[in-house]
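Student: Below is the sequence, then the predicted model.
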Amino acid sequence: MRNILVTVMMIVVMLVLFNTIISDNATGTRARIQTQGNGANTMIGNLLP
């Protein structure tokens, strides 16, 4: 029973960490990658053939 409780608590902690570090819309890794990607697309679009 104790092992199941510890496992469930670890899963909850991992979900909270994922939501705060990776998928936060303002400062998360996803937002940073999207910002860098948009900047790269703009730079590529501004290249002259």
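Tutor: Perfect, thanks for sending it.
Student: only C-alpha atoms for contact and neighbour calcs from this point on.
Tutor: Fine.
Student: Buried residues in stretch 15-31, which are they?
Tutor: For stretch 15-31, the neighbour count (16 or more other C-alpha atoms under 10 Å) marks T29 as buried.
Student: before we go on, here's another structure to hold up against the first:
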Amino acid sequence: MRNILMTVMLLVVVIVLFNNIIADGTNGTSKQIESQGDSANTKISSMLGVGSN
């Protein structure tokens, strides 16, 4: 019974850490990757002259 409780508690900790570090909508890793990708797309588009008709 103790092993099951420890496993459940560990899974809860992992889920909370994932939500705070990776999936956070304002400062999370996925948001930072998305903003860097948007910035890179903008820079590439401006170098290629795409959309500047």
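Tutor: That came through fine. The structure presented is a predicted model; accordingly, all values stated were derived computationally and were not measured.
Student: Work out for me the element the residue nearest in space to the middle of the second structure sits within.
Tutor: Among the residues of the second structure, S30 comes closest to the average C-alpha position under C-alpha atoms, centre = their mean, at 1.5 Å. Assigned by DSSP states H and E, S30 of the second structure belongs to helix 29-48.
Student: Name the residues of that helix that are buried.
Tutor: Neighbour-count burial for helix 29-48 of the second structure, with 16+ other C-alpha under 10 Å as criterion, is recorded at T29.
Student: how far apart are that helix and its match in the first structure?
Tutor: Here the mean offset of helix 29-48 of the second structure against the first structure after fitting is 0.6 Å, by mean C-alpha distance after the TM-score superposition for the first structure.
Student: Excluding its own residues, what touches that helix? List them.
Tutor: For helix 29-48 of the second structure, contacts defined as C-alpha atoms under 8 Å, 6 or more residues apart in numbering pick out 21-25, 51.
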